[in-house]
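S.K.: Would you be able to build a 3D model of this:
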Amino acid sequence: MYEPLTESATLAPGYAAAQHGPRPLTLFLDLVREQTEGDASRRASVLAGLRAYQEAERTPRPDDMPIVARAGRAVLRDYGGEGPPAVFVPSLINPPFILDLADGNSLLRWLSGQGVRPLLVDWGYPEDGGALDVAGHVAERLLPLIDQLGEPVHLVGYCLGGTMALGAAMHARIRSLTLIAAPWHFAGFGARARGEIAALWEAAKPMAELIGLVPMEVLQTGFWKLDPERTVAKYGRFGLLAPGSAEAQAFIALEDWANDGAPLTHAAGRELFDDFIGGDVTGGGRWRVGGEAVDPARLRVPTLEFVSLNDRIVPAASSPRLPNARTLGLGHVGMIVGSRAREQLWQPLAAMLSQAQQS
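M.R.: A predicted model of the protein is given here:
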């Protein structure tokens, strides 16, 4: 059995920008102008809500959990609990703490009291100037972290982390695989969305090549374009909430997460935009990890997949289509931290992990 490392839990640095607000703020303000043109009252309410969000008191996040393995700047954080380890793989985009968002709204801390031993991959800040692509993160970060545990694990991947977990499942000793809102058939994003993402990448590519990184702001701008009206309107609604209320604090915690995040390496950005979204190499069976093509049909372990029919970030049509799939009516983030997440995702996931480790 593994023990926590003695190193401080500060190996993965914080990502937060100095500002409390949408990143990049100037482009967000342009979006506000576009969405509220001709409606001065609505514009004023959105800007008032934005200011209230920026100036609101923050509830401290839960403390980081102990580190039990590391590979480069990536570390594995132990949330306690019992049973075989369940390794949770978050996306490379946005910080991993969406799975541990706040006291009383943490999937991982809840699972640790349900007969599950969750461990969270924290990718840290890119240290190699852009050399590792997505497959490289699987081969040189995720797989070594899993190997250090010395026993088969449950593997659970969220968003792009699910794509990566599928790649790791071809090589790691695992007891089960669960995917949550994981894109695989990128052609399922649709021609229009893929075209808009391609244009965004073309504009950002020269800078990314120069600095070896894809700033989080580039990715955030792409997310905003998926639903610009909602992106703006939610700040107007926030301005109507009672300061310090539970609903206001929940909004702040989620938006601080959404406006946070380390950059992608240039290689990971190139693979994501050119090969995954542009070329659908995963859905076409051409994505290779460790020199081997990743084929979901070769999985020989219990699987579970959560697919949202209301997901604006990862459409249901892009899912890997594993045999054991559950469809939800929650959004991409709501399925993890929303008011109905415990019933629709947390509890079925805990049941799956408990059953798989007894088999």
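S.K.: rest of the way, CA atoms for contacts and neighbours
M.R.: Will do.
S.K.: Settle this for me: residue 93 is touching residue 216, isn't it.
M.R.: Yes - using C-alpha atoms under 8 Å, residue 93 is in contact with residue 216, at 7.4 Å.
S.K.: Name the residues contacting each of these two.
M.R.: 261, 262, 263, 264 (C-alpha atoms under 8 Å, 6 or more residues apart in numbering).
S.K.: Can you tell me the closest non-neighbouring residue to the last one?
M.R.: Of all residues beyond its chain neighbours, the one nearest residue 264 is residue 214 (4.9 Å), with distances taken as C-alpha to C-alpha, 6 or more residues apart in numbering.
S.K.: And this one, please, so the two structures can be compared:
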Amino acid sequence: MAENTGAGGAAASGFEELLDKYRRGMSIIVEGARIDTGQTPKEVVWTKNKAKLYRYEPYREKKHRTPILIVYALINRPYVLDLIPGNSFIEYLVGEGFDVYMLDWGIPGDEDAEMSFEHYVLDYLPRAARKVMRTSRTEDYTLFGYCMGGTMSAMYAALFPERMRNLILLTAPIAFPKEHLGLYALFTDSKYLDPGIMADAFGCIPGEIIDTGNRMLRPVTNYVGTYVNMWERIFEDKPMETWLAMNKWVNDGPPFPGAAFKQWITEFYQQNRLVKGEIRLRGRRVDLSNIRCPLLSVAGKKDHICTVPQAEAIMDLVSSEDKEFFVLDAGHVGLMTGRGAKKGLWPKVSGWLAERSG
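M.R.: Sure thing, here's the model as predicted:
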């Protein structure tokens, strides 16, 4: 049989290539993004219920004595900090000689519906911090909180300031006045949202509900722009690894324990009690003026989840003499994984810590 050559053969080959690209795109849409994430070598050094404390590359030589304990939010998964090789904040910090730990809250089940901030801040964080210091054989540590994990870290630092060497808060909402919340002010208004009813109905709020609420803040970008970008990358033969990893992460939200969800919406968004000094955890008042260690708070100009004023509020509440507020021209997640992260956030955090870590 004669080979299919010439213009006809080229056209057939081009059609097959085009069809293959359509198959790739539709496979992602239907089956979800598939890629390995969180690949920086690590070991589990402590567990409690669903939570795990990871230490990264424990046998690698550490240039800086003070360990870093990273605390992520209860929403989404923490591997966004260790996305893929070459685009991993944790990989970068380890490469800079830091002793890095991360607390992964895990995936709560129905039996965890009554988990609240009292449990996370008073039970989990103190034990994790002690384990970090014992493992690294140090007397102090750096606490690094991202998003809601930053809010929890600030509360913890106010209640347990004694052995904390540094505090870094990344896009961490501290103040919740309605004029700074954007569409969240509408979504969380008590006239439209009763978190108690949701907690009673679901126990743990499904991740899909939380994700839908966040996406609706920018529906065109999140529902249309994401896949326009995907098709452009496929048809222009651009690298897909970061897009796949981010798409996987965005669609991988864990359930939110109902008790903590009720507190988060009621006491923070609806009542703005943290900056007023009215948050109490098992009777202990959270007074942010108790924070005296060096503080770095980072915000993104394009962040619609934690606006700049929400993050900046911490600066007038702490007693730290060494404190800095740093703003990047990026969004809530883009400042961590976007194209500018390697030149913006990562070296800023590394340089700031290097001057303040033994």
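S.K.: which residues of the second structure does stretch 293-306 of the first structure align to?
M.R.: Under TM-score structural alignment, stretch 293-306 of the first structure corresponds to residues 285-298 of the second structure.
S.K.: how about that stretch: buried residues?
M.R.: Across stretch 285-298 of the second structure, burial judged by 16 or more other C-alpha atoms under 10 Å covers 286-298.
S.K.: picking up where we left off before, who wins for neighbours among the shared contacts of residue 93 and residue 216 of the first structure?
M.R.: residue 264 (28 neighbours; other C-alpha atoms under 10 Å).
S.K.: that older thread, quick check, distance from the match of stretch 293-306 of the first structure to the centre of its chain.
M.R.: Chain-centre distance of stretch 285-298 of the second structure: 20 Å, with C-alpha atoms, centre = their mean, to the nearest Å.
S.K.: Show me what it is in contact with.
M.R.: 154-155, 157-159, 161, 164-172, 274-275, 277-280, 311-312, 314, 317-328.
S.K.: In strands only, show me the residues you listed.
M.R.: 164-170, 280, 323-328 (DSSP state E).
S.K.: and the two most separated of these?
M.R.: Using C-alpha to C-alpha, the two most remote members of these are 280 and 328, lying 32.3 Å apart.
S.K.: So which of these two has more stuff around it?
M.R.: Ranked by neighbour count (other C-alpha under 10 Å), residue 280 of the second structure and residue 328 place residue 328 first, with 18 against 15.
S.K.: quick revisit: what do we get in the second structure for the residue nearest to residue 264 of the first structure?
M.R.: Per TM-score structural alignment, residue 214 of the first structure is aligned with residue 205.
S.K.: Can you name the residues that contact its match?
M.R.: By C-alpha under 8 Å, 6+ apart, the neighbours of residue 205 of the second structure are 198, 199, 255, 256, 257, 258, 261.
S.K.: Tell me how far residue 140 of the first structure lies from residue 74 of the first structure.
M.R.: Residue 140 of the first structure is 10 Å from residue 74 of the first structure, where distance means C-alpha to C-alpha, to the nearest Å.
S.K.: higher neighbour count, these two?
M.R.: More neighbours surround residue 74 than the other of residue 140 of the first structure and residue 74, with 23 against 16 (other C-alpha under 10 Å).
S.K.: Brilliant, that's me finished.
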